[in-house]
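Asker: This is the structure alone, sequence omitted:
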């Protein structure tokens, strides 16, 4: 059950990471493509051992605890991507509003001025922290004897999960 929920959450993350809106937002806010690829790779490693961990959690309490850490990290990554998506939508609305001379124009300029450099650094550092956290979790799989492979595989684009044939 946890495997299916985590797989679904990971699928959602891969879909968001592959969306043009997300990629465009990251590009405009100086978050590199390499940072995005690194995050995808770390999520992929965790995803590849989920099936084995799901089976072993019943006989190994350490694996069960590891799955709790994985779930927390995945949900935190979802929250981070939700926040990035919200910022992307806000930027899009602010851009449209400023082009039409909408009523919030003065506020938008002030808002952009206040959050400009510090928000970008903060977001970049938070993405890097998430990558480091996922890296740590992924490295623990070796000590737990977890093997890659199992139920679901990602397509080469990392954008969708399909059942093996």
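Answerer: That came through fine. Since this is a predicted model, take the numbers as computed values, not measurements.

Asker: switch to C-alpha atoms for all contacts and neighbour counts from now on
Answerer: Fine.

Asker: so where do the helices sit in the protein?
Answerer: Along the chain, the segments classed as helices by DSSP state H run 2-18, 20-28, 33-48, 50-56, 61-100, 105-143.

Asker: Can you lay out these as JSON lines showing mean neighbour count?
Answerer: Formatted as JSON lines, those follow (neighbours: other CA atoms under 10 Å):
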{"stretch": "helix 2-18", "mean neighbour count": "18"}
{"stretch": "helix 20-28", "mean neighbour count": "15"}
{"stretch": "helix 33-48", "mean neighbour count": "18"}
{"stretch": "helix 50-56", "mean neighbour count": "20"}
{"stretch": "helix 61-100", "mean neighbour count": "16"}
{"stretch": "helix 105-143", "mean neighbour count": "14"}
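
Asker: any chance of those in CSV, plus distance to residue 155?
Answerer: Below are the helices of the chain laid out as CSV (distance: least, CA to CA, whole Å):
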stretch, distance to residue 155
helix 2-18, 11
helix 20-28, 18
helix 33-48, 11
helix 50-56, 16
helix 61-100, 19
helix 105-143, 20
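
Asker: Below is an additional structure, to be compared with the one above:
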């Protein structure tokens, strides 16, 4: 029962953090003027508030009601998805801002044109993911009468003034970024050929933003011969992850549906090369699955690194 109560407390904390992030959200320049994207934070905030007022009653009833407990777990997962979406928008806002500051004159015209093209696809992805999250939240909220959940008094989201992005230094983790970059550039791998660097913490602390900023760092780009970024989430599909990594490091077009053959191709592509792989939003802690995945990396050069961004300390 204690574990269930802790889960409820963590869910409340995650919601509070997400409310604050939505209140201080900075919309990237290419998004401005696009109504569907601009209203997304407000729609998401409204839906989350509707879920929040049910949380107190649900936390009490979960101890004797299995269906309510399942409802809470589903809500927790959707909140994590919303947090990841805000992470993605945050990263694009920061990248766009830095890109704009580093360009000038004629080059600025070109730089402004290229990101706009990139954002067309990105904007579609944000709208698609945001719409799916809103749909899931609506389904959960609509179940309140069936589950007998009552609206209760909740602590109001923080009313402190939104802080500018620079105040936090990527949500207060600029120092963490430098530490991780230094670890990635270090050749101290002890007895292991490949080092694993975890980024652990609850939703809302900017793990995805941090991982992406590290991945895009100029020194990191030059240091590693091969790089791939994979969002894992709750579905740990070895075949899908392996294929995503292979596509990230190779220009070869493959049509392989056999895992053994795919792993052989990946080992061949990695042979003797120093690589960096980022596994973001990792949930699964099944060590057998991890061992099976990591065995495909053994042909890489010494000094290769893997970043694991996760909410689960057991994964790290």
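Answerer: Arrived safely, thanks for sending. Small disclaimer: the values here were computed from a predicted structure and weren't measured.

Asker: TM between them?
Answerer: Structural agreement between the two chains, given as a TM-score (TM-score structural alignment, normalised by the length of the first structure), stands at 0.79; 155 aligned residues with a CA RMSD of 3.0 Å.

Asker: Please identify which of the helices of the first structure is closest to residue 149 of the first structure.
Answerer: Proximity to residue 149 of the first structure (CA to CA) singles out helix 33-48 among the helices of the first structure, at 5.3 Å.

Asker: For the closest one, name the packing helices and strands.
Answerer: helix 2-18, helix 105-143 (3 or more CA pairs under 8 Å, 6 or more residues apart in numbering; DSSP states H and E).

Asker: ok, average deviation of that helix from the second structure?
Answerer: Superposed on the second structure, helix 33-48 of the first structure shows a mean distance to its aligned partners of 1.5 Å (mean CA distance after the TM-score superposition for the first structure).

Asker: Please identify the buried residues of the helix or strand hosting residue 178 of the second structure?
Answerer: When secondary structure is defined using DSSP states H and E, the element that contains residue 178 of the second structure is helix 174-185. When burial is assessed from 16 or more other CA atoms under 10 Å, helix 174-185 of the second structure yields the following buried residues: 177, 180-181, 183-184.

Asker: and if you look at stretch 149-156 of the first structure?
Answerer: Residues 152-154 are the ones in stretch 149-156 of the first structure that count as buried (16+ other CA under 10 Å).

Asker: Quick one: end-to-end distance for that stretch.
Answerer: Between the start and the finish of stretch 149-156 of the first structure there is a gap of 15 Å, counting by CA to CA, to the nearest Å.

Asker: can you list contacts of that stretch?
Answerer: Identification of contacts with stretch 149-156 of the first structure by CA atoms under 8 Å, 6 or more residues apart in numbering yields 44, 48-52, 160-164.

Asker: Quick one: these as JSON lines, columns for distance to residue 1 of the first structure too.
Answerer: Putting the contacts of stretch 149-156 of the first structure into JSON lines (distance: CA to CA, whole Å) gives the following:
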{"residue": "44", "distance to residue 1 of the first structure": "19"}
{"residue": "48", "distance to residue 1 of the first structure": "16"}
{"residue": "49", "distance to residue 1 of the first structure": "15"}
{"residue": "50", "distance to residue 1 of the first structure": "11"}
{"residue": "51", "distance to residue 1 of the first structure": "10"}
{"residue": "52", "distance to residue 1 of the first structure": "13"}
{"residue": "160", "distance to residue 1 of the first structure": "20"}
{"residue": "161", "distance to residue 1 of the first structure": "17"}
{"residue": "162", "distance to residue 1 of the first structure": "18"}
{"residue": "163", "distance to residue 1 of the first structure": "16"}
{"residue": "164", "distance to residue 1 of the first structure": "19"}
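
Asker: Identify the farthest-apart pair in those residues.
Answerer: For the contacts of stretch 149-156 of the first structure, the maximum inter-member distance is 20.3 Å, found between 52 and 160 (CA to CA).

Asker: Contact partners for the aligned partner of residue 16 of the second structure in the first structure?
Answerer: Counting by TM-score structural alignment, residue 16 of the second structure corresponds to residue 11 in the first structure. With contacts defined as CA under 8 Å, 6+ apart, residue 11 of the first structure is in contact with 159-161.

Asker: cutoff 10 Å now
Answerer: If you count contacts by CA atoms under 10 Å, 6 or more residues apart in numbering, residue 11 of the first structure has them with 5, 17, 43, 47, 154, 158-162.

Asker: coming back round to it: where in the first structure does the following helix or strand past the helix holding residue 178 of the second structure align, residue-wise?
Answerer: For helix 174-185 of the second structure, the following helix or strand on the C-terminal side (DSSP H and E) is strand 194-200. The alignment of strand 194-200 of the second structure onto the first structure (TM-score structural alignment) covers no residues at all.

Asker: that older thread, roughly how far apart are the match of residue 16 of the second structure and residue 110 of the first structure?
Answerer: For residue 11 of the first structure, the distance to residue 110 of the first structure (CA to CA) stands at 37 Å.

Asker: how much does the helix holding residue 178 of the second structure deviate in direction from strand 194-200?
Answerer: Here the directions of helix 174-185 of the second structure and strand 194-200 differ by 170 degrees (axes from the mean of the first three to the mean of the last three CA atoms, to 10 degrees).

Asker: Give me the range in the first structure that helix 174-185 of the second structure lines up against.
Answerer: Helix 174-185 of the second structure lines up with nothing in the first structure when matched by TM-score structural alignment.

Asker: Tell me the helices and strands packed up against that helix.
Answerer: Judged by 3 or more CA pairs under 10 Å, 6 or more residues apart in numbering; DSSP states H and E, helix 174-185 of the second structure is in contact with helix 165-172, strand 194-200, helix 207-215, helix 218-223, strand 304-310.

Asker: hmm, 8 Å instead?
Answerer: Partner elements for helix 174-185 of the second structure (3+ CA pairs under 8 Å, 6+ apart): helix 207-215, helix 218-223.

Asker: From the chain's centroid, how far away is it?
Answerer: The chain centre lies 18 Å from the centre of helix 174-185 of the second structure; the measure is CA atoms, centre = their mean, to the nearest Å.
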